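Participant: Let's see this in three dimensions:
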Amino acid sequence: MRFELSPAGRRLARRFPLPLAVAAVAGQAVAMIVWAVAAPGGAAESAAAVKGDGKVAITYIITGDRPTADIAYDTPDGSEDHEAVALPFKAEYRFKKGESLSLRVQNRYQNGPGHMMCTILANGRVVKQSSASGEHAIAFCDGAAGLEKPVPGAKVPSMAAPRLPKGEVRLTKVVRVPRYKGSGSPVVGRVGDGDAHLSYAEFGGAWGPSRRTDPAMAGYGRQQVFDTDPSWQAVLASGLVRSDLMGAYKGPDKLRALASAVQDNRQHSAFTDTTTGRDVASQPLVVSGRKGWVIVREMRFRKEGVSSTMDLSAVVVVDTGRPRPSFVWLDVPASRKRLWPDVNALIRSLRVT
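Facilitator: From the prediction side, this is the model:
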């Protein structure tokens, strides 16, 4: 997987000249994954959570017919911008009356031409809505909280997932994780991730030692890696699911949907732009009496200087009883296929702490 900073890390890098930015993020996790804790909607509150405070319940919604988009929006505490956010996107806040509202979405050129729409709801009614189409389509909505009139005839957009690009496969039925053949890695201990309230096997052999990382920069609290090429790594990491992905966490199938959203986010942020993701397993788990779900996806890609053309990516999402579920993510390139049994060993070892 390629090196990558979390959205917070990218914003830090943009605020400083390159040498200072490099120094500021030195020692933080690179490459791979996932999933930033400092992410869209991180300060969001439920629109129904606070009543009688005189504030306006604002809901931002972004929809489109492409899988991802770059977005930016105002919050009560400032503004946020994020790249390659999985669509549809939804965030809820409470603004003081008259505060500035702004929501911007841009299609990513990697998606090809597509249609994008931004929508702002105030107390549940559409007050702003705009759309655009094209390879670089940009839709923009703005206004002032509590001062905008409902848009006549405007409808709240559907939050259904957009159509998958050709070659992509997402499992909606249960397919159990296969028992992968190979020598696998020796288990040399256990990793405890206090932030995620999870523990699991620590691997030896080719794997480096498990290390703590800064979740605000890397997007996860623990990582274990080894180099498979000069610019590519196998990765094992854990942390809390990004707050902007929690919109998928609803309905009777919410754990599966959230695990799929986490995989989608990783595919679009940690792999090449032309990667094709094909789910090969999707099944429920019970971890220390808590519900979980695992999705295994084959990430097929081509990248100059990388010997593998496919990574096996396994994501486990666990409801630990905290407000946000936790994840463990394991990625091993096909060039190290003999280590794919690490997926089975990781799942067996997983515990809630």
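Participant: Please make it C-alpha for all contacts and neighbour counts, starting now.
Facilitator: Fine.
Participant: Of all the residues in stretch 61-79, which ones are buried?
Facilitator: In terms of neighbour count (16 or more other C-alpha atoms under 10 Å), stretch 61-79 has its buried residues at 61-75.
Participant: Among those residues, which ones are in strands?
Facilitator: Within the buried residues of stretch 61-79, residues falling in strands by DSSP state E are 61-64, 68-75.
Participant: sorry, back to before: looking at the buried residues of stretch 61-79, which is nearest Gly143?
Facilitator: Asp74 (10.6 Å; C-alpha to C-alpha).
Participant: my guess is that closest one meets Phe95, correct?
Facilitator: No: Asp74 lies out of contact with Phe95 (C-alpha atoms under 8 Å); the separation is 10.1 Å.
Participant: Helices of the stretch 101-250 of the chain, start to end?
Facilitator: Ranges of helices in the stretch 101-250 of the chain, per DSSP state H, counting those that start in this stretch, are 215-218.
Participant: same thing with the stretch 251-353 of the chain?
Facilitator: Remark: helices assigned in the stretch 251-353 of the chain by DSSP H, counting those that start in this stretch are 254-270, 341-349.
Participant: Reformat the ones you listed as CSV; add mean neighbour count.
Facilitator: As requested, those are exported to CSV (neighbours: other C-alpha atoms under 10 Å):
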stretch, mean neighbour count
helix 254-270, 23
helix 341-349, 19
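Participant: Serialize those to JSON lines and add fields for distance to Leu12.
Facilitator: Formatted as JSON lines, those follow (distance: least, C-alpha to C-alpha, whole Å):
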{"stretch": "helix 254-270", "distance to Leu12": "17"}
{"stretch": "helix 341-349", "distance to Leu12": "33"}
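Participant: this one next, for a side-by-side:
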Amino acid sequence: MAPFPKWVPLLGSAVLLAELVIGIPVAVGGGSTEEPRSMPSPSPSVTAVPPSPVPAAPTSTPTPTLATATPSPSGLEVTRIQEGRVVKLRLRPGQGSPVIGRVTDPKTGLSFAELGSPWRPSRPIGDGPIKDGRYNLRQTLLTETYGTDDGREWWADIDSQQLWSDLDAGDSLYDAARAMLDYKQDSAFPSGTTGRDIASQPVRRGWLLARMIQMPPSPDGRKARQELSVAIAVDTGRPRPAVLWITIPDTHRRLWPDVDTLVKSLKVVPRR
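Facilitator: Here you go, the predicted structure:
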């Protein structure tokens, strides 16, 4: 028997080695590879919905304070500017009266312009055409005579005085000016007169209140139907306020600018 060629054993060894290599993967699971894990699906995002805006409750618009007609217990009818509301005095057209000097009233502590013609010189009350112990100084102007034989007179006045203790003047300078105008309307004008406040404003150390006085027709033929009446209450450091009262009828409305002249000139005299 011829001997095996040398390559036969080598071939068998190679075949055996190949079977071993191929058989190992089969024994451990067939050579399959693990599939990658799928990533967990993200949770659906929740979008925050803002709350619906709550409509704001409607705010009420404050009603502006208006001048109101206020009859007093004595029957005085006045359309007032309420205290605290500022209404500036409107400048009146015209040149007005010349200024010839100053009036100084040591009793009240007031000093203000003295007006020239057609005004009469300023005098103590005891020396004037109307004598009233309540006043200290007065400057007057005769505006008309009327009635039978022109026996009646109508005057324009510039008076200085201290506020009288018997007037219901309240606690403020506005109240002091109001009390003076109410007293004048009730006592110095005919029955049926009405008043309408046209200015209410602060001045140096005081308060100004201006009123347009409306008078009924005069059975005696008086021409004046309206009168610009102004009270300025001033704190002079004395126990009671001083008051400057100015009143000029519509027959001499060309002199209404005198009110502005007096207001600008008003000063307080230091106590000695």
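Participant: Of all the helices of the stretch 251-353 of structure 1, which one comes closest to Gly192 of structure 1?
Facilitator: helix 341-349 (11.6 Å).
Participant: what residues does that closest one touch?
Facilitator: 177, 179-185, 199-201, 314, 316, 330 (C-alpha atoms under 8 Å, 6 or more residues apart in numbering).
Participant: Of these, which count as buried by neighbour count?
Facilitator: Among the contacts of helix 341-349 of structure 1, those classed as buried by 16+ other C-alpha under 10 Å are 177, 180, 184-185, 199-201, 314, 316, 330.
Participant: Please identify which pair of the residues you listed lies farthest apart.
Facilitator: With C-alpha to C-alpha as the measure, no two of those lie farther apart than Tyr180 and Ser199, at 22.1 Å.
Participant: Any idea how many residues pack against the aligned residue in structure 1 for Ile198 of structure 2?
Facilitator: Aligned counterpart of Ile198 of structure 2 in structure 1: Val280 (TM-score structural alignment). A count of neighbours around Val280 of structure 1, defined by other C-alpha atoms under 10 Å, yields 19.
Participant: residue contacts, Leu244 of structure 2?
Facilitator: Taking C-alpha under 8 Å, 6+ apart as the definition, contacts of Leu244 of structure 2 comprise 158-161, 231-233.
Participant: Would you format those residues as JSON lines with distance to Leu141 of structure 2 included?
Facilitator: Compiled in JSON lines, these are given as follows (distance: C-alpha to C-alpha, whole Å):
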{"residue": "Ile158", "distance to Leu141 of structure 2": "9"}
{"residue": "Asp159", "distance to Leu141 of structure 2": "12"}
{"residue": "Ser160", "distance to Leu141 of structure 2": "15"}
{"residue": "Gln161", "distance to Leu141 of structure 2": "18"}
{"residue": "Ala231", "distance to Leu141 of structure 2": "18"}
{"residue": "Ile232", "distance to Leu141 of structure 2": "20"}
{"residue": "Ala233", "distance to Leu141 of structure 2": "23"}
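Participant: Out of these, which sit inside strands?
Facilitator: Among the contacts of Leu244 of structure 2, the ones falling in strands (DSSP E) are 158-161, 231-233.
Participant: Mark which of the residues you listed are buried, thanks.
Facilitator: The buried subset of those (16+ other C-alpha under 10 Å) comprises 158-161, 231-233.
Participant: what's the matching range in structure 1 for stretch 234-247 of structure 2?
Facilitator: On structure 1, the counterpart of stretch 234-247 of structure 2 by TM-score structural alignment is residues 318-331.
Participant: residue closest to the middle of structure 1?
Facilitator: Asn265 (3.8 Å; C-alpha atoms, centre = their mean).
Participant: residue in structure 2 matching that one?
Facilitator: So, by TM-score structural alignment, Asn265 of structure 1 is matched to Tyr183.
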